[in-house]
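Asks: sequence unavailable; structure follows:
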C-alpha cells in the first residue's frame, strides 16, 4: 500500500509566512509540517507520492527521494485546480488501495491506523463551529453527504483531510464540475463514490489544523506538550533551566539567562547573556538572541537575530528576520477581548486573547519599533526607528 500527500497548493491565508514557501515546509517545534506526516506514515506504507506544484523544488530539495526507509515519488500538479485535480496527478503511481492526506496540517499515526482498518474511509472531527468547515453527513458510520461551510450545518463532523480510497475514485474525479471557488474538489468526488460503495467515517483525535498564521502557535503548543528535553549545547555558569528544555549542538547559552520549558532551541545559536525564554517557545537554528531579550510562547525561524532589550510574545517570526534593539510586540488588548487580524482584506477573530505579530522571512525592524497586536509584516519589508506598526506592512 502507498500513500499520497497533497502539497501542491499555494496558501494565501497563511501569508506572510507562505509568500515564498509552501505551507508544508513551515516549521513547528523546529520540524517541518510535512515531516510530522511522513513520520506518521512510517511503518504503515511502503512509499509516498507527494503531489507538488508551488515551490516544488523547495520540497524536493528538503526531502529527496527517500525518507526513513520510505521511497518518495513526486507527481506534479502544473496548475493548482483543487484537491481532486491534485490527486489525478498521482493516479499513475498509486496502488489499487491507497491512503491520502493533506500536506499542510499535522496528523497522528494512531488516527491513520484507525482509518486503515477499513477498505475505504474518511476522517472526521467534531467541531463547535461546523459552518467554518467542510462537513460530513453520516448515517450508521457511513458517509451519506458532504457540505462545504454550510450556513445551517446538518452535522458537526468536520473533514480533517485523511482518506483511504481505491482507484474507483478517479472516474468520479474526472466527472466533477468546478466548485463555486473554481476548483475540482476531492470531497465532492468522495461523496459521489459513497453512493456506490460503503465509505466509513472515522472520528480522529490527533488533527492539528494550520489554516491561519496564528495556528502555527497552537500547533507549536500542542507539540511541545509532550516534548522531552535534551541538552547538547554549552551552558555557562549562572544559567537557570527549568522544565523540558532542548538545546541543540554548538549552541551557547550565556550566563544570567533563564529558560522555562517546554522550550526547543536549535543548533548553532547564541542565547544571552541575561535572556528570559519563557514556556512554549521554539527557536530555530543559527539564531542570535542578545542581551536582555524576553521571548514568550513564540515560534522563531532559522537565522533570526533579536537584538538587545526586545520583547517577542505570542508571535511567529520567519527565517532570517532581524529584530532591532528595543522592538516590542504588543500582544494583549486593553479590553481583554480576543485579538483580530486581517486576512485577504477580511477581519478575522483569532480567538486568542494574546497574539503578537507574524513577520515574514528577511524582514527587518528599526530600533524601538512597536507592533500592535495581530499586525503582520511581509517578507523583506522594514520599519523605521521608532515606528508604531498599526496596520499590516505588505
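Replies: Good, I have the coordinates. Quick caveat, the model's predicted, so the values are computed rather than measured.
Asks: alpha carbons only for contacts and neighbour counts from here, please
Replies: Noted.
Asks: packing partners for the host helix or strand of residue 163?
Replies: Assigned by DSSP states H and E, residue 163 belongs to strand 162-166. Contacts defined by 3 or more C-alpha pairs under 8 Å, 6 or more residues apart in numbering; DSSP states H and E place strand 162-166 against strand 97-102, helix 109-116, strand 121-126.
Asks: could you dump these to TSV with distance to residue 30 and mean neighbour count?
Replies: Conversion of the helices and strands packed on strand 162-166 to TSV gives the following (distance: least, C-alpha to C-alpha, whole Å; neighbours: other C-alpha atoms under 10 Å):
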stretch	distance to residue 30	mean neighbour count
strand 97-102	20	21
helix 109-116	20	17
strand 121-126	26	23
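Asks: want to try a markdown table for these, with distance to residue 38 as columns?
Replies: Shown next, in a markdown table, are those (distance: least, C-alpha to C-alpha, whole Å):
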| stretch | distance to residue 38 |
| --- | --- |
| strand 97-102 | 10 |
| helix 109-116 | 10 |
| strand 121-126 | 18 |
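Asks: buried sites along the helix or strand just after the strand holding residue 163?
Replies: Toward the C-terminus, strand 162-166 is succeeded by helix 169-174 as the next helix or strand (DSSP H and E). Using 16 or more other C-alpha atoms under 10 Å as the test for burial, helix 169-174 gives 169-170, 172-173.
Asks: this is the other structure I want to compare:
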C-alpha cells in the first residue's frame, strides 16, 4: 500500500453561520463537524493528517489535539490556496492525498475508502467524489467529454445555462497523486468571478496534460452535504441522528420513537435496553443491557450498569450501578456514584456523593458532598447541609442508618452504623452506633388557647 495523506480544509470563518463559534466547531450529534471528519479519516490508516486552519486556529487545535498537524492560511484566497499551505508538510512526499472540507461531517469512512481504492487501482492522477443532486443549485458541476471521461469542474457561479442543467455535482472531496497535486497547484490562477484560487481548476490543468482523471460517484447524496448555515447544520444533525439511531436499533436497542430520541455519536448502549421518547443521551455515555431510559430524560457522560431504570430525570458525569431506579424528576449532578439496587425517587438531588448499595432516598431530598453507606433510608424532606457560606463539608452516613423525614444533617457530621435520626431533627454532632438522635424542640400543647385567640378577634 502506498503512502496516504489527508488535507482537511478548515480555514473559513463561516460568516453565514452568524456565530461567534468557528464554523467547523459547530457540533453535529455532540461532536464538532471537523472532528467527525478527522475521526473518519483516522480509520483509513493514513500517514499524516494536515488540517488547514485560519480563523479560530487555536480553538481548533485544542479540540483536535494530537489527531492532526496544522498549517495556517493567513488569507482566505480559495481552496487551491488553502491546500498550498500544506506544501511544506507534504509537497515532497510520494503517495495519495485525500483533500476534504472540514464542514462535511456526513461523509463516511467507507465512502472515503472506496474513493481512495478506485483512485489507486486506476492509477489516476486525480479522482473526484461526485453525486447526483435532485437540486444542484450552488454546487460545482462535473463536465464530462463525449466519452464520459471527466474533463473539468465548473463552479456554479461561473457556469453557463447549459452547464447549470447538469445534475452530477462535485462533492468537494478529492484524491490526488500527491506530487502531481502540488505541481498543478502552481499553475492555478484566480481568473474567475470570485477572484479566488479554486482547487477544482487542478482537474482542468491535469486533463489538459492528458493525465487520467476519474470520478467516484456515491449513491448517497446526503453524504456530500456541506454545512454553511444553521439550516444545513440542522439537516446534518437530522441525517446523522437517523444513522446513529438505526445503528443502535440494529444492535438490539429499542427506540420507541426514533425521530424524538437524541443520541450522540460516541454513546454506547447494550442490547435489550429501551429508550423512550424525548430522551437526550450525550457525551461518552455508556449504558448497559436491559435498561429503561426515559421518557424525557437527559444523560451526559455517564456510566450506567445493567437493568437500571431512569425516568424523566437528569443525570450528569456520574456512575450508576445495576438494578438502580432513578426518578421521576430526579437530578443527579456530577461526581456522583450510585451503587447497585439503590433507589432515587422524585425531586431528589444528589451532588458529588457516594450512595451505597440498596440505599433509598424516595422523595424531596438534597444530598450533597456525602458518603452514604448501604441500606440507608433517607426520609422525605431530609438534606445534608454541606455549605457554611465559605466551604463545603462532608456528611458521612454509615450502613443501615434510618434518617427520619425533614431532618437537617449539618456537615461535617458522621451518623454511625445502625442509628436512627428522629423526624424533624437538626443534627450538628456525630451520632454513635445504634443510637436514636432527637434534636428538635419539645412539643407544648396549651389547652383552650385557640378559643382565647378567637374571642379577641
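Replies: Perfect, thanks for sending it. All values derive from a computational prediction rather than experimental measurement.
Asks: after superposition, what's the TM-score here?
Replies: Here the superposed chains carry a TM-score of 0.58, computed using TM-score structural alignment, normalised by the length of the first structure; 262 aligned residues with a C-alpha RMSD of 3.7 Å.
Asks: next, the angle from the strand holding residue 163 of the first structure to helix 109-116.
Replies: Angle, strand 162-166 of the first structure to helix 109-116, by axes from the mean of the first three to the mean of the last three C-alpha atoms, to 10 degrees: 30 degrees.
Asks: quick check: buried residues in strand 162-166 of the first structure?
Replies: 162-166.
Asks: any idea which of these is the one closest to residue 225 of the first structure?
Replies: residue 162 (23.6 Å; C-alpha to C-alpha).
Asks: excluding its backbone neighbours, what's nearest the closest one?
Replies: residue 101 (4.7 Å; C-alpha to C-alpha, 6 or more residues apart in numbering).
Asks: ok, the aligned partner of that neighbour in the second structure - contacts?
Replies: Alignment note (TM-score structural alignment): residue 101 of the first structure maps to residue 100 of the second structure. Going by C-alpha atoms under 8 Å, 6 or more residues apart in numbering, residue 100 of the second structure touches 6-9, 172-174.
Asks: before we move on, back to that, how much space between the residue nearest to residue 162 of the first structure and residue 4 of the first structure?
Replies: Distance, residue 101 of the first structure to residue 4 of the first structure, by C-alpha to C-alpha, to the nearest Å: 6 Å.
Asks: try residue 87 of the first structure
Replies: From residue 87 of the first structure to residue 4 of the first structure the distance is 8 Å (C-alpha to C-alpha).
Asks: anything in contact with each of those two?
Replies: Common neighbours of residue 87 of the first structure and residue 4 (C-alpha under 8 Å, 6+ apart) are residue 51.
Asks: for the first structure, what spans make up the helices?
Replies: Assigned helices in the first structure, in chain order: 33-41, 56-63, 83-90, 109-116, 169-174, 186-193, 215-224 (criterion: DSSP state H).
Asks: out of those, nearest to residue 300 of the first structure?
Replies: The nearest among the helices of the first structure, by C-alpha to C-alpha, is helix 215-224 at 10.5 Å.
Asks: state the span of the second structure onto which that closest one is aligned.
Replies: With TM-score structural alignment as the criterion, helix 215-224 of the first structure aligns to 232-241.
Asks: and the matching stretch against the first structure, how far off on average?
Replies: In the superposition with the first structure, the average deviation recorded for stretch 232-241 of the second structure is 1.1 Å (mean C-alpha distance after the TM-score superposition for the first structure).
Asks: in CSV, list the helices of the first structure along with distance to residue 296 of the first structure.
Replies: What follows is those, written out as CSV (distance: least, C-alpha to C-alpha, whole Å):
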stretch, distance to residue 296 of the first structure
helix 33-41, 22
helix 56-63, 29
helix 83-90, 37
helix 109-116, 30
helix 169-174, 46
helix 186-193, 39
helix 215-224, 11
